[in-house]
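1. I'll drop the sequence and a predicted model, then ask my questions.
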Amino acid sequence: MDRLFAFSTLLSVSVSAIHVPLYQHSVSPDRSSFDVAKSALHAVSKHTFASKTSTPDTLDGGFWYGSFAVGSGTNLSLLIDTGSSDTAVNPTKYKPSQKSVNRHQSGTLRYGTTEPNGCGNADIAYNVYTDSASLAGLTAPAQTFGWVQKTTPPDNDTITQFPHDGIVGFSDESSSEIGATPFFSNLCNNGVVAACRFGLAFKTDGTGTQVLGSVDTTLFSGSLTTARISSPWTTSGDVAVGNTVIARQQTILLDSGTSNVIGPTAQVKKLLQKAGIKYQTIDLPGCATVVMGSYRCNQPPTNIGFAFPSGNARYLNIEGAAFQEAQDSNGDGNCTATVTGIDFGTNFWIVGQSWMQGKYVDFNFDSNSVGFATLNQK
């Protein structure tokens, strides 16, 4: 992948937290979606302020989008992805401004698990440019990104551009592939946000908010359960069904660009069996062995979750309303579980936005930590 490049231009005004509305739409059972669980191909890779800045996010096909401006283009619907670092804009969507700079660099962004079930691949060809980029009025005046180039898919299972208008990675530059500073880190380095942290508040009704530059305690109940990260946004935790721990000290990547929850096949089998969910092991295009569970749609489990011992032992479960990956098309009233088994690595889990729904998740670069709390749904 390309990487984003950091520039030293400083803004003279620093703001507190920004609230960005996010948006989502449900995914249909037969629809191919772009699920960016990059870890299969990538290296596994402080303050509370009175005023808040936020922006809405929306949900579509299992992924959350914010409204960005890049160059002269405005209202670009870009996927919010904590599992990657680079920004990329689709063909015809980027409108260069007078500040646009062609970096004369090209390459291919490679993604795995591009389908809701965790399979599939994407090869995204790009040229590298630098231009201004902004979200909710917060501007990185010199942001390096990939301008996606239209290419012919090598086969029917390979995706060659992003859904909607592109993607913005909210990880750090260590997992960037175009050699540049990620968008949010660029805001931090330029003093645009009051603190180098952001929050994702995904409701179960398809609406959500991204908080930039602070933590908004009005959005959740109680206090944050915090955990140290080994790298953005990877931490350690336990997997449980109810009070029964299925696996301890697992490596967990928090990836908003993944729609489901993916774990090692042996552990997912054990988890689904303990939860009373029928499962089958199948081979799918773009995957080797996949474990998938099926349950009655009107009886979703509510006791499958994760605990983070570096914070405390409180389990944070997948909400029943978010447990459905897809509804079976044969009309038998069964649904596919959002927990999928794929062996990406020993004791390695990719925890996507279906687990994040109903929670406030704080991503804090300043303290090298993540925090979790139950979201106020009203």
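-> Okay, I see it.

2. For the rest of this, base every contact and every neighbour count on C-alpha atoms.
-> Fine.

3. Just to check, residue 253 is in contact with residue 233?
-> Yes: with contact defined as CA atoms under 8 Å, residue 253 reaches residue 233; the gap is 5.7 Å.

4. Quickly list what's touching both of these two.
-> Common neighbours of residue 253 and residue 233 (criterion: CA atoms under 8 Å, 6 or more residues apart in numbering): residue 83.

5. one more structure, for comparison:
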Amino acid sequence: MKPRHVVEKLSEANNVWFGSFDVGNSKNLTLLIDTGSSDVIVSPGLYKGGPHSVDTSSTFANTYGTTESDGSEPEQSGAVYGRFEHHLYYSGVGTLCRHCSQWKDLKKDALAELDTGTATVIGPLDDVIAIFKAASIRYVIQISEDSGTSVTGYFPCDRPPTLELSIPSQSNATAAAKQNSKLVSHHSSTFNIAPDQWIAADNRSNNCTAILSGTDAFPIPDLWVVGQPFFHGTYVDHNLKDGTLGFAPARCTN
């Protein structure tokens, strides 16, 4: 049995955080720590009311689509959204550089759901295919009657691309400056998905599955679900009073 109230990584990709918790008289349950979900959901039969529990006789409908232990499936739940832009940069010989002539500005004003409960990054099908083509990433398209069309990318493990996300988008930052907004930054800042975060699976023979995938199954057509790889090395400030999020490169101190 796990000790109470601990938080640990617990997934094949070692990217998703789980914690143990108590609710009512139910003890030592396991919780997926997921900022992309608006509710705490307990599986049927696990919840036992405590002495202070109240039956409100209310009915509600709730759906939750995560089925894999690594949190990689799209979720049908509440989320935090924002606008961002993403860029791809690489050099002709495959080495990464900061100011390359092959700079690609691939998407503007994309709608993003920031979700620590998702182990990957999932975007609209056509946008992701465009990124794969620009980065010369081999990809496979799959069609399912149940989950629609999806695309998965594969790249040489020793030559991962780098994806940049600019938050907020330039148009949002410009609008905020004109309106003298105190809630939205007047400048767009760039955050990288680090090269060492690109590997979702090592298939051997220098062939890796990318953490980026595409789908046409999201209810919002232009939605991006930005998960764990983005948060690696990023400090996130949750301002509940103003309902805003702040981002900065994480700085570790001894």
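-> Here it is on my side, so go on. Computed from a predicted model, the values in this text were never measured in an experiment.

6. what residues are up against residue 245 of structure 2?
-> Listed by CA under 8 Å, 6+ apart, the contact partners of residue 245 of structure 2 are 236-239.

7. how about it, what's its match in structure 1?
-> Matched to structure 1 by TM-score structural alignment, residue 245 of structure 2 sits across from residue 370.

8. Relative to residue 256 of structure 1, how far out is the residue lying closest to its match once chain neighbours are set aside?
-> Leaving aside its chain neighbours, residue 370 of structure 1 sits nearest to residue 363 (4.8 Å; criterion: CA to CA, 6 or more residues apart in numbering). Distance check for residue 363 of structure 1 against residue 256 of structure 1: by CA to CA, to the nearest Å, it reads 11 Å.

9. would a markdown table of the contacts of residue 245 of structure 2 with secondary structure, distance to residue 15 of structure 2 and neighbour count be doable?
-> Shown next, in a markdown table, are the contacts of residue 245 of structure 2 (DSSP: H, G, I helix; E, B strand; the rest coil; distance: CA to CA, whole Å; neighbours: other CA atoms under 10 Å):
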| residue | secondary structure | distance to residue 15 of structure 2 | neighbour count |
| --- | --- | --- | --- |
| 236 | strand | 17 | 13 |
| 237 | strand | 20 | 11 |
| 238 | strand | 21 | 12 |
| 239 | strand | 24 | 10 |
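
10. Distance to residue 70 of structure 2 added to these, as CSV?
-> Putting those into CSV (distance: CA to CA, whole Å) gives the following:
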residue, distance to residue 70 of structure 2
236, 21
237, 24
238, 24
239, 27
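
11. mind checking the end-to-end distance for stretch 64-77 of structure 1?
-> End-to-end distance for stretch 64-77 of structure 1, by CA to CA: 9 Å.

12. the strands in the stretch 1-150 of structure 2, which residues?
-> Secondary structure of the stretch 1-150 of structure 2 (DSSP state E, counting those that start in this stretch): strands located at 7-9, 17-23, 26-32, 80-89, 104-114, 121-124, 138-144, 148-155.

13. other SSEs contacting the shortest one?
-> Read that as strand 7-9 of structure 2. Applying 3 or more CA pairs under 8 Å, 6 or more residues apart in numbering; DSSP states H and E, we find strand 7-9 of structure 2 packed against strand 17-23.

14. Now the strand it packs on on structure 1. Mean distance?
-> With the two structures superposed, strand 17-23 of structure 2 lies on average 2.3 Å from its match in structure 1, counting by mean CA distance after the TM-score superposition for structure 1.

15. what stretch of structure 1 does that strand fall on?
-> Strand 17-23 of structure 2 lines up with residues 64-70 of structure 1 when matched by TM-score structural alignment.

16. And the contacts of that stretch?
-> With contacts defined as CA under 8 Å, 6+ apart, stretch 64-70 of structure 1 is touched by 20-24, 55-59, 74-80, 94-96, 131-136, 256-257.

17. If we use 6 Å, what do you get?
-> Applying CA atoms under 6 Å, 6 or more residues apart in numbering, the external contacts of stretch 64-70 of structure 1 come out as 22-24, 57-58, 75-80, 132-135.

18. what about the aligned partner of residue 260 of structure 1 in structure 2, distance to residue 146 of structure 2?
-> With TM-score structural alignment as the criterion, residue 260 of structure 1 lines up with residue 120 in structure 2. Distance of residue 120 of structure 2 to residue 146 of structure 2, given as CA to CA: 21 Å.

19. Check residue 84 of structure 2 too.
-> Noted for residue 84 of structure 2: a distance of 30 Å to residue 146 of structure 2, by CA to CA.

20. For the two, work out which one has more neighbours and name it.
-> Using other CA atoms under 10 Å as the criterion, residue 84 of structure 2 and residue 146 rank with residue 84 on top: 24 against 7.
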